[in-house]
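Student: Show me how the following folds:
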Amino acid sequence: MPVIRVNGDDFFVKLDGPATAPVLLLSNSLSSDLSMWDDQVPVWAQRFRVVRYDQRGHGSTVVSAEPYSMDQLGRDAVGVMDALGIKTAHWCGLSLGGMVGMWMLTHAPERIDKAVLANTAAYMGPVELWNGRIETARRGGMRALVEPTIERWFPEHFRQAAPATMDRMRAMILRTPIEGYTGCCAAIRDMDQRTAIRSITNSVLVIIGSRDPATKPADGELIVSSIGNAKTVIFDAAHISNIEQPKAFASTVIEFLA
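Tutor: Alright, predicted model coming up:
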């Protein structure tokens, strides 16, 4: 069942692991797709029913008219769960996926058990930053964004040491639909969950990258300080920490969810 209908739109999903195991729902970052979790799924699928989906406007999921909103992206996640008959699930989201996770925890907390929010922020200003990225995408396509994105995602020493991984990441960015990218940029631009997340009571793990230039350590620390039942882990990594530290990321999530 690779394509499901969510609120009348087509969403691309992948399911791994035992059908009777607890569900772990994964949510991808901006300008990525569900393949960003390929390093972790074989490990997690031994313990969980791993469900991945491409965000709206990304991968093989519908590219609808922009702009998008965090409310829309959150309702997409609820719709994926409904379409698959999932009542509750653990959550793991990185960057944009973590932002959607915060929406879930504040608007549909009964659907989430434990949540991992990795390399993310409750607010990401300024507005001009996101308007600039939207304009760059419209003028030059994803090719104009691929190298700046790679440089934000990974430190230079890792880029030099893992050329095959960098090629895989570049290909993933380049196949992101422009309208999906700009639509999700608008959702991030217009998001401010700093007050809402204070109501979260679920058990939450916040993963912070000590070298992250996009969602800085202070952004993660704000989330931790706002959620009463939150823990934190700091990786020696930049923004896409599950790619840079694949084994540590996989084991940390399992330890938290166990």
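
Student: okay, CA-based contacts and neighbour counts for the rest of this
Tutor: OK.

Student: so how far is I4 from E128?
Tutor: Distance, E128 to I4, by C-alpha to C-alpha, to the nearest Å: 36 Å.

Student: Okay, strands next: where are they in the stretch 1-150 of the chain?
Tutor: 3-6, 9-16, 23-27, 49-53, 89-94, 112-118 (DSSP state E, counting those that start in this stretch).

Student: To compare against the first, here's the next sequence to fold:
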Amino acid sequence: MTETLHFTAGDGARIAYRLDGPEGRPVLVLSNSIATTLHMWDGQVPELAGPFRVLRYDFRGHGSSNAPAGAYSLDRLGRDVLELLDYLGIARVHFLGLSLGGYVGQWLGIHAPERIERLILSNTSPHLGPASYFDEQIRNVLTASDLSATADMFMRNWFPVSILAGRKETVAPFHAAILAMSPQGLAGCFAAVRDADLRRPISLITAPTLVIGGVDDKVTLASHSEEIAAAIPGAELLLLPGVHLLNVERPAEFMEAVTRFLQAG
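Tutor: Just a heads-up that it's a prediction; the model follows:
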């Protein structure tokens, strides 16, 4: 794995990123879930960083990126990606986003279609509500003495009971990453999800799109994946038996679908 580098976004925030794989290959951007870091993809990078030049990054407020004060917007999260691509001199990419990363993928497909070659939207939604739920989560993370309760909530939402009970080596790094996270950064991204509503504009997406959902996802429901696939012209839909972090829970099936789709173009 390569080292973590940084660039400065337009508003002054420093954003962490990594590049893996040979220069000259098509670039694949991996964008992760809220409350995770770019290490969410560690299990996939060795396989992907042969056919692709893999670009990962930490959302603002997460991992090694800065955590500016205040609510973040999906527009700002999307511009962070565009500014990173501009900084690296990359004109066009494949994009795989999971959960919040899938929101960013939808935003890019709508607002920067010239930058997206093929688009994969995994375990995501065009809109989550009610707003009061996210307001409560924001209050919780900003007022709690630590993020242990929030970490426990995410573990239950992300993984099936079988993994929570047995595969501690799988779950522990995710739990630890949340405990080390900036409460302000997490609250900022909660606000971005709260305020996003892409249900109408996603029909404007023209990039070839694969939508992946988890049959047992408790947050971004399988019905949300079905809704996205129905709205985007020509989109493919794949529902896997699993919960939310399918790249971790179902890595073989997930990777087979991703590589098949990306190499079909």
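
Student: what's the TM-score here?
Tutor: TM-score of the superposed chains, computed with TM-score structural alignment, normalised by the length of structure 1, equals 0.98; 258 aligned residues with a C-alpha RMSD of 1.0 Å.

Student: Compare E128 and I4 of structure 1 (neighbour count), which wins?
Tutor: I4 (18 against 10; other C-alpha atoms under 10 Å).

Student: mind checking what M169 of structure 1 lines up with in structure 2?
Tutor: Residue pairing (TM-score structural alignment): M169 of structure 1 is matched to F174 of structure 2.

Student: thought that match was touching T36?
Tutor: Yes: between F174 of structure 2 and T36 there is a contact under C-alpha atoms under 8 Å: 6.7 Å.

Student: more neighbours, the two?
Tutor: Per other C-alpha under 10 Å, whichever of F174 of structure 2 and T36 has more neighbours is T36, with 24 against 19.

Student: ok, so what distance separates the most centrally placed residue in structure 1 from P155 of structure 1?
Tutor: Structure 1 has G97 as the residue nearest its centroid, 2.3 Å off, counting by C-alpha atoms, centre = their mean. Separation of G97 of structure 1 from P155 of structure 1 (C-alpha to C-alpha): 21 Å.

Student: M70 of structure 1 now?
Tutor: Counting by C-alpha to C-alpha, the gap from M70 of structure 1 to P155 of structure 1 is 28 Å.

Student: try H58 of structure 1
Tutor: With distances taken as C-alpha to C-alpha, H58 of structure 1 is found 24 Å from P155 of structure 1.

Student: higher neighbour count, these two?
Tutor: The neighbour count for H58 of structure 1 versus P155, taken as other C-alpha under 10 Å, is higher for H58 (29 against 17).

Student: Translate that one into the numbering of structure 2.
Tutor: Using TM-score structural alignment, H58 of structure 1 sits opposite H62 in structure 2.

Student: which residues sit in contact with its match?
Tutor: 35-37, 181-182, 185-186 (C-alpha atoms under 8 Å, 6 or more residues apart in numbering).

Student: and if you look at L240 of structure 2?
Tutor: L240 of structure 2 touches 212-215, 246, 253, counting by C-alpha under 8 Å, 6+ apart.

Student: Could you do N242 of structure 1 as well?
Tutor: Counting by C-alpha under 8 Å, 6+ apart, the residues that N242 of structure 1 touches are 37, 39-40, 249-250.

Student: With neighbour count and distance to A187 of structure 1 added, can I get these in TSV?
Tutor: As requested, the contacts of N242 of structure 1 are exported to TSV (neighbours: other C-alpha atoms under 10 Å; distance: C-alpha to C-alpha, whole Å):
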residue	neighbour count	distance to A187 of structure 1
W37	17	22
D39	16	27
Q40	18	27
F249	19	26
A250	18	28
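
Student: What residues in structure 2 pair up with stretch 191-200 of structure 1?
Tutor: So stretch 191-200 of structure 1 sits over residues 196-205 in structure 2, by TM-score structural alignment.

Student: Tell me the buried residues in the matching stretch?
Tutor: Residues of stretch 196-205 of structure 2 classed as buried: 196-198, 201-203, 205 (neighbour count, 16 or more other C-alpha atoms under 10 Å).

Student: would the match of M169 of structure 1 count as being in a helix?
Tutor: Yes: counting by DSSP: H, G, I helix; E, B strand; the rest coil, F174 of structure 2 is part of a helix.

Student: Return the residues in contact with it.
Tutor: 36, 40.

Student: how near is it to D216 of structure 2?
Tutor: Distance from F174 of structure 2 to D216 of structure 2, by C-alpha to C-alpha: 20 Å.

Student: Would you tell me what helix or strand whatever residue of structure 1 lines up with N247 of structure 2 is located in?
Tutor: Matched to structure 1 by TM-score structural alignment, N247 of structure 2 sits across from N242. For N242 of structure 1, the host element (DSSP states H and E) is helix 241-244.
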